[in-house]
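Q: give me a model of this one.
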Amino acid sequence: MARLGRGQPIRSRVLRQPYRADAQADLGVLSLQTVFPALDVVTPDVNIPLGVLSLQTVFPALDMAIQQPATIPLGVLSLQVAFPTLDVEVPFVPGSLITMDGEIEWREALWSPLNQFRPQANLEGWDDLPGLSSGNAEKSQDHGSWPGADFSEERYVSATIQLRDDSPTWVDSLRAIRGLLTPGQDETEYPLVIRTRGETLLAWGKIKNRKIASDLIGVGSADIAVQWVCSDPRRYSLDEVGIHVATTGTATNTGDVPTRPRLRFFGPATVPRVHAAGRILAFNITLLAGEVFDVDCRTGDTIVGDVDYVPLYSFSVPIADFELPPGDTNITYAPDSGGAGGVDVFWRHSHL
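A: Sure, this is the predicted structure:
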């Protein structure tokens, strides 16, 4: 080894990259994309596609003071995302506002002893037997008549609602109930729901008459007499029950009179038809795969896609004649061809 001066060796120098006391590491943008499945709401049928969730998160620069090479563990990334409230419009469920005896629900408004619209104890026509249209035929040369089938006439229901609102909102309250008790411009009937002694039943009706006593209006009170007319005299359970029939099934009507069901046929099927209580309901239509055909035996509506009228088959009974009598009823589904998707049958228990 060469020596200089006093014979001290010359040490070799290894040049290293200098350490930085301060450093910043930019992590860039985190982008997540998550596809949510559609929400399936059973009743009513609603699909809400949420689309693609896209998150972009910019990490702040990391400020580090280091003296030597180091590994910096970033730990676990935790994201919290608040979704905005979903605004979903669904049909109003009749009877959903009623919680106690003596309450009346009409056109999505509740009249209750607990609010300013208080039903009084003079409800009439709700539990009464409607008038009967006799099918008897007089005998021309004998006493009495030949017996025939009797049919119930329309039902009339009357009640008195006491408006109590001794406040500046009196006029608003009066106008609100007047608006609910004004006859409509067409044949539309609305759900009338009444609870008496723990039993809540539903009928469809229209306003027939109203009278507003004015003797106590000056002290914030008025008795409002209202009368409804229900073209269908039957009263129904709030809950609609149902079964799926692949080939055969049993429907149970716990009421005391026949009820008219709703039907939902699934394609593919040719001439979809059902047998129940000695009657056949059949339609002259061929359903394609994926098509859904809805029939309402109470209203007579028949809807498939954009088509709102489907003709009956030649041997079918009228839609309104297809009923489920009280008790158990066997139902058979037998289209001409297809029909693997079956038919759904829905009904409400029916009472007079």
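Q: when you work out contacts or count neighbours from here on, use the C-alpha atoms and nothing else.
A: Noted.
Q: strands along the stretch 1-150 of the chain, start to end?
A: Taking DSSP state E, counting those that start in this stretch, the strands of the stretch 1-150 of the chain run over residues 22-25, 29-35, 39-41, 46-48, 52-58, 62-65, 104-106, 109-111, 117-119, 132-133, 137-138, 145-146.
Q: so which of those strands gets nearest residue 196?
A: strand 104-106 (9.4 Å; C-alpha to C-alpha).
Q: what residues does the closest one touch?
A: Applying C-alpha atoms under 8 Å, 6 or more residues apart in numbering, the external contacts of strand 104-106 come out as 94-95, 97-98, 110-112, 119, 180, 190-195.
Q: likewise for stretch 162-174?
A: Against stretch 162-174 from outside (C-alpha under 8 Å, 6+ apart): 116-120, 219-224.
Q: now the second one, please; I'll put the structures next to each other:
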Amino acid sequence: MADLSDYQIDWNGFLFGAGTSYELVRLDGWIDSPGLTNGSAPRTARHGSWPGGMRGQARTVTATLEIAAGEAMGEAIRALRAATPIVRSAVQAPLAIRCDGETLVVGAQFAGRVVPIDQPYSMGYAPKAVLQWFCADPRLYEPVEQSVTIGAPAGGSGGLAYPLAYPLVYGTAPVPNTATCVNTGNAETNPVVTFIGPLTTPRLVNSTTTRALVFDLDLDDGQTLIVDTDRGTVLLNGTTDRRNTRSNLGVPIEYFELDPGPNDLSLLAEASGPGAQATVRWKSASM
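A: Below is the predicted model of the structure:
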């Protein structure tokens, strides 16, 4: 992604806005809130509704540009067309926009282009082009990814020995290691969590949201379990699907989020060894 100046747009490596032949005239759908889905349900025996949560719908971003390229107008329009093809696949590309000193990024698909060829254009006046992007995820992300690493639970020893003998000695439980992840935006964000073995039944607990990820498997020394809570994927060593190891003691993968502000995370396991840890990566999100 380019180092943007104010009122510039970087679409998949192509630059619009200040300092280019494509001056930004108007931007809609960027810092506006997206459409909302209201989870409220009507009350059956009285007025009103049972209040439900609000969820953001897909975001549509529309940019109005004035193409000021002088004698190179045709070349500028051809370059614009080449940079905004209609792609049949569902693959998204980064759309980054900087306004008032703040750069935010969203995954987007190009959704439309209007470049009017009218009488003023034929007389040499700069035409206004309208470009549109569809953003399935309405959250706007900080461009810089943050990360923390949480070490294996410390201490813990002993346990019941059989045959039982009185007085019983129960041993001590391991103390979880913790770290704080700060989401500086105003919307929940979904992290990517990488567990590194040796770990037995790894668990990551967000005590701020009281939600946890729990997996019923053993990770050998150096093995990784990569959990993408946005895509809902669980990959052993980055390749083998292990989503079926998710335990019902934790939440569904997509429900594990970082709330706005600080989130206190702890790594737990039934057993762990030297080098065991969890790495959490995230981008702060706003809506």
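Q: could I get the TM-score for this pair?
A: Between these two chains, after superposing, the TM-score reads 0.81 (TM-score structural alignment, normalised by the length of structure 2); 255 aligned residues with a C-alpha RMSD of 2.0 Å.
Q: tell me the one of the contacts of stretch 162-174 of structure 1 nearest residue 259 of structure 1?
A: Set against residue 259 of structure 1, the nearest of those by C-alpha to C-alpha is residue 119 (29.2 Å).
Q: so what corresponds to that closest one in structure 2?
A: Here residue 119 of structure 1 is matched to residue 24 in structure 2, going by TM-score structural alignment.
Q: about what we covered before: the strands of the stretch 1-150 of structure 1 into TSV, with extra columns for distance to residue 278 of structure 1 and mean neighbour count?
A: As requested, these are arranged in TSV below (distance: least, C-alpha to C-alpha, whole Å; neighbours: other C-alpha atoms under 10 Å):
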stretch	distance to residue 278 of structure 1	mean neighbour count
strand 22-25	81	11
strand 29-35	51	11
strand 39-41	36	11
strand 46-48	36	13
strand 52-58	53	12
strand 62-65	81	12
strand 104-106	37	21
strand 109-111	41	19
strand 117-119	44	23
strand 132-133	24	12
strand 137-138	26	12
strand 145-146	25	12
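Q: among the contacts of strand 104-106 of structure 1, which ones are buried?
A: Those of the contacts of strand 104-106 of structure 1 that meet the buried threshold are 94-95, 97-98, 110-112, 119, 190-195, by 16 or more other C-alpha atoms under 10 Å.
Q: could you single out the nearest of those residues to residue 35 of structure 1?
A: Nearest to residue 35 of structure 1 among these, with distances taken as C-alpha to C-alpha, is residue 94, at 35.4 Å.
Q: so that closest one makes contact with residue 109?
A: No: using C-alpha atoms under 8 Å, residue 94 of structure 1 makes no contact with residue 109, being 10.0 Å away.
Q: what is the neighbour count of residue 114 of structure 1?
A: Neighbourhood size, residue 114 of structure 1 [other C-alpha atoms under 10 Å]: 10.
Q: buried subset of the contacts of stretch 162-174 of structure 1?
A: For the contacts of stretch 162-174 of structure 1, buried by 16+ other C-alpha under 10 Å: 116-120, 221-224.
Q: TSV for the residues you listed, including distance to residue 327 of structure 1?
A: As requested, these are arranged in TSV below (distance: C-alpha to C-alpha, whole Å):
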residue	distance to residue 327 of structure 1
116	41
117	39
118	37
119	34
120	35
221	47
222	45
223	42
224	40
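Q: give the buried residues for stretch 209-223 of structure 2.
A: Buried, per 16+ other C-alpha under 10 Å, within stretch 209-223 of structure 2: 211-219, 223.
Q: these in strands, which ones?
A: 211-214, 218-219 (DSSP state E).
Q: the longest strand seen in structure 1 aligns to what range in structure 2?
A: Scanning structure 1 for the longest strand, with DSSP E as the assignment, gives strand 199-212. Strand 199-212 of structure 1 corresponds to residues 102-115 in structure 2, going by TM-score structural alignment.
Q: how about the matching stretch: buried residues?
A: Those would be 103-111, 113, 115, for stretch 102-115 of structure 2 by 16+ other C-alpha under 10 Å.
Q: got it, and stretch 182-196 of structure 2?
A: Here stretch 182-196 of structure 2 shows 182-185, 187-196 as buried, counting by 16+ other C-alpha under 10 Å.
Q: can you tell me which of these is nearest residue 48 of structure 2?
A: Looking across those and measuring by C-alpha to C-alpha, the closest to residue 48 of structure 2 is residue 187, at 27.5 Å.
Q: ok, so what distance separates the closest one from residue 266 of structure 2?
A: Plainly put, residue 187 of structure 2 is 22 Å away from residue 266 of structure 2 if you go by C-alpha to C-alpha, to the nearest Å.
Q: noted, bye for now.
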